[in-house]
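Asker: here is my input, please return the structure:
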Amino acid sequence: MVAAGRRVIDALAAASDGRLAVEWTEFPWGCGYYEATGSMMQEGGVAALRDFDAIYFGAVGWPTVPDHVSLWGLRIAICQGLDQWANVRPVRFLPGVKSPLRKADEVELDWIVVRENSEGEYSGFGGRNFGGRLPGGEIAVQSSVFTEVGCERIIRYAFEVARTRVRKKLTSVTKSNAQQYGMVLWDDVFKRVAHDYPDVEIDTCLVDAMAARFVLHPEQLSVVVASNLHADILSDLGSALAGSLGLAGSANLNPERRTPSMFEAVHGSAPDIAGLGIANPIGAIESAALMLRHLGFPAEADCIERAIDRTTAAGVLPRDLGGEANTAEVTATILRFLN
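Answerer: You can find the predicted model right below:
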């Protein structure tokens, strides 16, 4: 997937008359690296990334490596180590792609999920103890951590995103009826910050009701902000409703630009089809568009998204979208439609 995205970026750079130039440095980190060394990345790996302009991330995960090892050893280590606290996941309904939602045939659907990416349910606080007890006696504690600073910065960022939309609306998602400390803090911060954005329509919703709204009333959505876990789940639901997780790109941002941001497809790895050349490259290529937009090349980002739209509209669809095109064919078609 990374190779497909790099081809698209390199093609844009070659046609830019020097306006855009890209130098790639590739790191061999991941599950193969773990099996060879016992670590998902080299010692000091996060520090080694700090001087780059951006990170273009491939999927990790392999049956021989526990998922929590691959995730915490690489992706979360980078996100937390570089304070990439805002995760942005657009939900785009593409022409020529059949959605399981009937409403997608009736109304234009398009929304953005903004995910808190540094704390919450994925803070990593907790542990396992009493393993020496009799069988069944071990205990595991996993603590969610919500800080006022963490809540405010992601909520304020989401309000700014909402201001860029045609419909300036922000929906906050929590579960504060059941989680009476961290999620009530989130709600309180949302109410306070909302006073600074009188031009943005606001809405609040419990996460279970929001899952239903994604399916039943998606036309009500513009920008959705939620905690690390809730937004992770809801954004995957949104991508599936658009047709496939293979369509979705994402950006892990340090909005202050103190550190490089990281761009990746939402879908993760797919060991069952690895090496067959049939995976859907659109999510990775959409992530390339998000990366170029972040780096100050909005025209090139728009060019990529138009090419994706033209490709799916032309019926060049990979297998997860019901088509027969392989990875190379989808990529080649997107390259042909770049203009």
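Asker: please count neighbours and contacts with C-alpha atoms only from this point.
Answerer: Fine.
Asker: name the element the closest residue to residue 211 other than its chain neighbours belongs to?
Answerer: Nearest non-adjacent residue to residue 211, counting by C-alpha to C-alpha, 6 or more residues apart in numbering: residue 234, 6.7 Å away. Per DSSP states H and E: residue 234 is located in helix 228-242.
Asker: try residue 159
Answerer: helix 148-163.
Asker: give me the residues contacting that helix.
Answerer: Residues outside helix 148-163 that contact it (C-alpha atoms under 8 Å, 6 or more residues apart in numbering): 85-86, 114-116, 118-119, 168-170, 185-186, 189-190, 193, 197, 199-200, 222-225.
Asker: spatially central residue in this structure, please.
Answerer: Against the mean C-alpha coordinate of the chain, by C-alpha atoms, centre = their mean, the closest residue is residue 250 at 3.1 Å.
Asker: which ones are touching it?
Answerer: 87, 88, 89, 90, 263, 264, 265, 266, 286, 287, 290.
Asker: let's see it at 7 Å
Answerer: 87, 88, 89, 263, 264, 265, 266, 287 (C-alpha atoms under 7 Å, 6 or more residues apart in numbering).
Asker: now residue 167
Answerer: Contacts of residue 167 by C-alpha under 7 Å, 6+ apart are residue 222.
Asker: distance of it from residue 157?
Answerer: Between residue 167 and residue 157 the computed distance is 16 Å (C-alpha to C-alpha, to the nearest Å).
Asker: compare with the first, here's sequence two:
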Amino acid sequence: MHTVTLIKGDGIGPSIMDEAVKVMDAAGAPIHWQEAYAGLAAVERFGTPLPEQTLAAIDQTKLAFKGPLTTSIGGKGFRSINVVLRQTYELYANVRPAKSWAGVNSRYADVDLVIVRENTEGLYAGLEHYLTPKKDIAESLAVVTRAGSERIIEYAFQYAREHQRRKVTVCHKANILKYTQGLFLDVAREIAPRYPEIQVEEKIIDATCMHLVMHPQQFDVIVCTNMFGDILSDLTAGLVGGLGLMPGANIGKEAALFEAVHGSAPDLAGKNLANPTAVIMAGVMLLRHLGEIEAAQRIQSAVEKVVREGKQVTPDLNPDSTAGTVEMGNAIVAAMA
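Answerer: This is a model prediction of the structure:
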């Protein structure tokens, strides 16, 4: 039996997480769920967006399954809980697969790539401040270390080898940012020869974006620094049908966190309209991480079947559907029977 910290999140989080838990339980996954709170739900209950009780739970389980959290935009409000969790538990590898879905109306039918994003450094390190008392000049520092670059690039090549991927694209901006991006690229050039069976290419971030839109089939595994990975993850989601279909994993040496990568969509909360696919597929990634391969495959096959048939899916996948979040979850459970 695996014990996993369950954080349902804000907005649509509780509704989609309930469906994910229902599906995972129905698949026979041996998981004991230990519920904890973060974000606005935690503020309402504990007066803080990240209570000590939640950190204590993750300290114990080393595994978290999380719904979307609401984070304020701009200089007011609390800092991103996602960033804090990633840095607290050294969840240095953010993994986001983007694969085309049968039954989903998207621009491409044959995309199958993975973004491996450095998750703790770069411009998201949180080192920013105002330079003047008037707060009219702000500065953010991008931190790239050799150690951080080595572990994420090594992870990307290991991932490619273990999943029989053919190529790793090192995405960078070393032509302009000579030191930070230059260091990242230098480390990639040192590590790549250890994986002679894997093709390696170097590509500047802006060219990567253009080529992803024009011909995404040329990519397999893309590894990059934090902010570039954040942007590319959403771009690749757009290639396969949107964030409602995109799962995410945050992997460290001692802990891991799995989540839907979309927002909390408070305008949809309580309306039984939110698509649970992304977080259910994050649950599949969690099960694979735990070695529960059979349960993971049962769920994945059932989700693919329901999405392909397009009948019991949420309206974002089929505007003519009258099914909602709960009905889609029920259909996935039925497809496993």
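Asker: quick one on the thing from earlier: mean deviation of the helix holding residue 234 of the first structure from the second structure?
Answerer: Compared with the second structure after the fit, helix 228-242 of the first structure shows a mean deviation of 0.8 Å (mean C-alpha distance after the TM-score superposition for the first structure).
Asker: in the stretch 101-250 of the second structure, which spans are strands?
Answerer: Using DSSP state E, counting those that start in this stretch, the strands of the stretch 101-250 of the second structure run over 112-118, 128-130, 138-140, 167-172, 199-204, 221-224, 247-251.
Asker: closest to residue 61 of the second structure out of these?
Answerer: Counting by C-alpha to C-alpha, residue 61 of the second structure lies closest to strand 247-251 out of the strands of the stretch 101-250 of the second structure; the figure is 14.0 Å.
Asker: past that closest one, which element shows up next along the chain?
Answerer: strand 256-260.
Asker: so that following strand matches what in the first structure?
Answerer: Alignment of strand 256-260 of the second structure against the first structure: residues 261-265, by TM-score structural alignment.
Asker: what about the matching stretch, distance to the chain center?
Answerer: Averaging C-alpha positions (C-alpha atoms, centre = their mean, to the nearest Å) puts stretch 261-265 of the first structure 7 Å from its chain's average.
Asker: just stretch 323-335 of the second structure next, same as before
Answerer: Using C-alpha atoms, centre = their mean, the offset of stretch 323-335 of the second structure from its chain centre is 23 Å.
Asker: and if you look at stretch 197-207 of the second structure?
Answerer: On C-alpha atoms, centre = their mean, the centre of stretch 197-207 of the second structure falls 21 Å from the chain's centre.
Asker: got a list of contacts for it?
Answerer: 166, 167, 168, 169, 170, 171, 172, 173.
Asker: cool, and stretch 15-26 of the second structure?
Answerer: Residues contacting stretch 15-26 of the second structure (C-alpha under 7 Å, 6+ apart): 8, 67, 274, 276, 279, 280, 283, 325, 326, 329, 332, 333.
Asker: how close does the counterpart of residue 169 of the second structure in the first structure sit to residue 109 of the first structure?
Answerer: Under the alignment (TM-score structural alignment), residue 169 of the second structure maps onto residue 171 of the first structure. The gap separating residue 171 of the first structure from residue 109 of the first structure is 16 Å, by C-alpha to C-alpha.
Asker: neighbour count: the two, which is higher?
Answerer: For residue 171 of the first structure versus residue 109, the count of surrounding residues by other C-alpha atoms under 10 Å is larger for residue 171: 23 against 18.
Asker: who's in contact with that one?
Answerer: Contacts of residue 171 of the first structure (C-alpha under 7 Å, 6+ apart): 202, 203, 204, 223, 224, 225.
Asker: and the fourth one, what does it touch?
Answerer: When contacts are counted by C-alpha under 7 Å, 6+ apart, residue 223 of the first structure is found next to 111, 112, 113, 162, 169, 170, 171.
Asker: can you check the last one too?
Answerer: Contacts here follow C-alpha under 7 Å, 6+ apart; on that basis residue 225 of the first structure touches 113, 114, 115, 155, 158, 171, 172, 173.
Asker: make it 8 Å
Answerer: 113, 114, 115, 116, 154, 155, 158, 170, 171, 172, 173, 231.
Asker: tell me the counterpart of it in the second structure.
Answerer: Match for residue 225 of the first structure (TM-score structural alignment): residue 223.
Asker: where's the residue lying closest to its match once chain neighbours are set aside relative to residue 269 of the second structure, distance?
Answerer: Leaving aside its sequence neighbours, residue 223 of the second structure sits nearest to residue 116 (C-alpha to C-alpha, 6+ apart; 4.7 Å). Residue 116 of the second structure sits 31 Å away from residue 269 of the second structure, going by C-alpha to C-alpha.
Asker: what does residue 30 of the second structure give?
Answerer: 29 Å.
Asker: more neighbours, these two?
Answerer: residue 269 (17 against 14).
Asker: buried set for stretch 304-315 of the second structure?
Answerer: 304, 305, 306, 307, 310, 311, 312, 313, 314, 315 (16 or more other C-alpha atoms under 10 Å).
Asker: turn these into a markdown table, including secondary structure and distance to residue 104 of the second structure.
Answerer: Output for these, formatted as a markdown table (DSSP: H, G, I helix; E, B strand; the rest coil; distance: C-alpha to C-alpha, whole Å):
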| residue | secondary structure | distance to residue 104 of the second structure |
| --- | --- | --- |
| 304 | helix | 10 |
| 305 | helix | 12 |
| 306 | helix | 11 |
| 307 | helix | 7 |
| 310 | coil | 8 |
| 311 | coil | 12 |
| 312 | coil | 13 |
| 313 | coil | 11 |
| 314 | coil | 12 |
| 315 | coil | 12 |
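Asker: dump these to CSV, plus distance to residue 128 of the second structure.
Answerer: Shown next, in CSV, are these (distance: C-alpha to C-alpha, whole Å):
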residue, distance to residue 128 of the second structure
304, 43
305, 47
306, 45
307, 43
310, 46
311, 48
312, 46
313, 43
314, 41
315, 41
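Asker: out of these, flag the one nearest to residue 253 of the second structure.
Answerer: residue 304 (30.8 Å).
Asker: weed out the non-buried ones from the contacts of residue 250 of the first structure.
Answerer: Judged by 16+ other C-alpha under 10 Å, buried ones among the contacts of residue 250 of the first structure: 87, 88, 89, 263, 264, 265, 266, 287.
Asker: re the thing from before, how about the residue nearest to the centre of the first structure: what's its closest non-neighbour residue?
Answerer: Closest to residue 250 of the first structure by C-alpha to C-alpha, 6+ apart is residue 89, at 4.7 Å.
Asker: quick one on the thing from earlier: restricted to buried residues, select the contacts of helix 148-163 of the first structure in ChimeraX.
Answerer: Of the contacts of helix 148-163 of the first structure, the buried ones can be selected in ChimeraX as follows, counting by 16+ other C-alpha under 10 Å:
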select :85,86,114,115,116,118,119,168,169,170,185,186,189,190,200,222,223,224,225
